[in-house]
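Engineer: structural data only, the sequence is not supplied:
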């Protein structure tokens, strides 16, 4: 993605993120502050290449709700949704072509983050690319459409800061609010693999690399 000139929004969470190498949430779940910073520009360049082949779109849930987050995919499999349900597909429903290949820098970061969190041997075959604009949010949900739930989820934040919602194994469990900055990575698996999570509505702002957006990369082993 190209850099944009803007009055950059102060990252209120940067100081906290720089203070620790690893922030444990609970067994199986950690935040790795700033882990993606050295690769951020390359990652965004790769994202732009993917989106040129598989543009962002707003998916519809089985209940008929249009998601506020714009989405695309890369890798052998891509997650999609419509009124018939949630699923992974080998082809982009919009074009009928295979999803773009998973760029090497993205795959490498996902493996490194998983290993740092204690999940060696993670090889993602799906990467969801989510673009958040002001007001976009992601309600509490579980990631349970994957075949092998022993594999972790790796989530990378780029651009505007966001507040990650971290719940428990039941929707009714207390929810923690975790501030995430540009370059932060969250990994969860093992006993935390099916915990509910989401993202609060994004506040407006401007980031020099992503403009008025937050980009989230979510790596999964879906097959």
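Structural biologist: Looks like it arrived, so ask away. Treat the numbers as computed from the prediction; the structure is a model and nothing was measured.
Engineer: only C-alpha atoms for contact and neighbour calcs from this point on.
Structural biologist: Noted.
Engineer: and for residue 27, the neighbour number?
Structural biologist: 12 (other Cα atoms under 10 Å).
Engineer: swap in residue 84?
Structural biologist: Residues near residue 84, counting by other Cα under 10 Å, number 11.
Engineer: excluding chain neighbours, what is closest to it?
Structural biologist: Take residue 84 and drop its neighbours on the chain: the residue closest to it by Cα to Cα, 6 or more residues apart in numbering is residue 62, 5.7 Å away.
Engineer: here's the one I want to compare it with:
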């Protein structure tokens, strides 16, 4: 059994098939309002192999000119992102152990050829909040390491319905997706994998004291 870095948790089969199907319908509505697009790398303009969109008050985007950032509108349509579905907010409340709601949910769609290189999620001010991700569709080989790029890594298979949390000491662990296992799920009619990543972006305001 693989031992994950401290602060990294894997909950296999967190969502049953019915919950997965309902969540796919929620994400279809998100994509209808905020279409998938191909993000590009800062500086080089190289296209990433995933297509993506967002929901929530903020969305993570990247492009050649302005790089990695959060913004309140879709880069293609200019419209605000649709709200995060209640089913995802419920997962956050159940597993995050964090008192404030997420502000962004990245929706990444992987074809069988797509992958994601090792990276840290560090564009957020609220690094005390965990990152919570939900897998839907085809399985993948997920790799997670330590807080330095050169540290050792472990690889685990993520199946449809699995949840991964990176929090505490593991909040800034390097992680990535090395490969997709095609035709390992019947959830998505045309195959592929959807990864939903919930994040808190801004630091919550301190409570106001009433005199």
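Structural biologist: Perfect, thanks for sending it. The structure presented is a predicted model; accordingly, all values stated were derived computationally and were not measured.
Engineer: TM-score for the pair, please.
Structural biologist: The TM-score (TM-score structural alignment, normalised by the length of the second structure) is 0.89; 198 aligned residues with a Cα RMSD of 1.6 Å.
Engineer: Three-state assignment for the residue nearest to residue 84 of the first structure, please.
Structural biologist: Of the three states, residue 62 of the first structure takes coil under DSSP: H, G, I helix; E, B strand; the rest coil.
Engineer: can you name the residues that contact it?
Structural biologist: By Cα atoms under 8 Å, 6 or more residues apart in numbering, the residues touching residue 62 of the first structure are 81, 82, 83, 84, 85, 86.
Engineer: if I look at it, how far off is residue 155 of the first structure?
Structural biologist: The gap separating residue 62 of the first structure from residue 155 of the first structure is 24 Å, by Cα to Cα, to the nearest Å.
Engineer: give the aligned equivalent of residue 221 of the first structure in the second structure.
Structural biologist: Alignment note (TM-score structural alignment): residue 221 of the first structure maps to residue 200 of the second structure.
Engineer: check residue 106 of the first structure too.
Structural biologist: Counting by TM-score structural alignment, residue 106 of the first structure lines up with residue 88 in the second structure.
Engineer: am I right that its match is in a helix?
Structural biologist: Yes: counting by three-state DSSP, residue 88 of the second structure is part of a helix.
Engineer: what is the aligned counterpart of residue 32 of the first structure in the second structure?
Structural biologist: Using TM-score structural alignment, residue 32 of the first structure sits opposite residue 11 in the second structure.
Engineer: touching, residue 155 of the second structure and residue 142? I think so.
Structural biologist: Yes: contact criterion Cα atoms under 8 Å: residue 155 of the second structure and residue 142 qualify, at 5.5 Å.
Engineer: in the first structure, what range does stretch 168-177 of the second structure match?
Structural biologist: Alignment of stretch 168-177 of the second structure against the first structure: residues 190-199, by TM-score structural alignment.
Engineer: over to stretch 102-117 of the second structure?
Structural biologist: Mapping stretch 102-117 of the second structure onto the first structure (TM-score structural alignment) gives residues 124-139.
Engineer: who touches the residue positioned nearest the centre of the second structure in this structure?
Structural biologist: Centroid check for the second structure by Cα atoms, centre = their mean gives residue 197 as the closest residue, at 1.9 Å. By Cα under 8 Å, 6+ apart, residue 197 of the second structure lies in contact with 104, 105, 106, 107, 131, 132, 133, 134.
Engineer: residue ranges for the helices of the second structure, please.
Structural biologist: 17-33, 86-95 (DSSP state H).
Engineer: so the last one versus helix 17-33, what angle?
Structural biologist: Going back to what we said before, that points to helix 86-95 of the second structure. 120 degrees (axes from the mean of the first three to the mean of the last three Cα atoms, to 10 degrees).
Engineer: report all helices and strands that helix 86-95 of the second structure contacts.
Structural biologist: Applying 3 or more Cα pairs under 8 Å, 6 or more residues apart in numbering; DSSP states H and E, one finds that helix 86-95 of the second structure contacts no other helix or strand.
Engineer: what residues does it touch?
Structural biologist: For helix 86-95 of the second structure, the external contacting residues (Cα under 8 Å, 6+ apart) are 23, 99, 101, 102, 132, 165, 198.
Engineer: adding distance to residue 1 of the second structure, write those residues out as JSON lines.
Structural biologist: Listed next are those as JSON lines, based on distance: Cα to Cα, whole Å:
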{"residue": "23", "distance to residue 1 of the second structure": "29"}
{"residue": "99", "distance to residue 1 of the second structure": "32"}
{"residue": "101", "distance to residue 1 of the second structure": "33"}
{"residue": "102", "distance to residue 1 of the second structure": "31"}
{"residue": "132", "distance to residue 1 of the second structure": "22"}
{"residue": "165", "distance to residue 1 of the second structure": "18"}
{"residue": "198", "distance to residue 1 of the second structure": "27"}
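Engineer: which among the residues you listed count as buried?
Structural biologist: Among these, those buried by neighbour count (16 or more other Cα atoms under 10 Å) are 23, 101, 102, 132, 165, 198.
Engineer: the fourth one: what's it in contact with?
Structural biologist: Neighbour list for residue 132 of the second structure: 92, 95, 96, 163, 164, 165, 166, 197, 198, 199 [criterion: Cα under 8 Å, 6+ apart].
Engineer: I figured the last one hits residue 107, correct?
Structural biologist: What that stands for is residue 199 of the second structure. No: using Cα under 8 Å, residue 199 of the second structure is not in contact with residue 107; the gap is 11.6 Å.
Engineer: now stretch 145-164 of the first structure: buried residues?
Structural biologist: Across stretch 145-164 of the first structure, burial judged by 16+ other Cα under 10 Å covers 146, 149, 151-164.
Engineer: on that earlier part again, tally of neighbours for the match of residue 106 of the first structure?
Structural biologist: By the measure other Cα under 10 Å, the count of residues near residue 88 of the second structure is 20.
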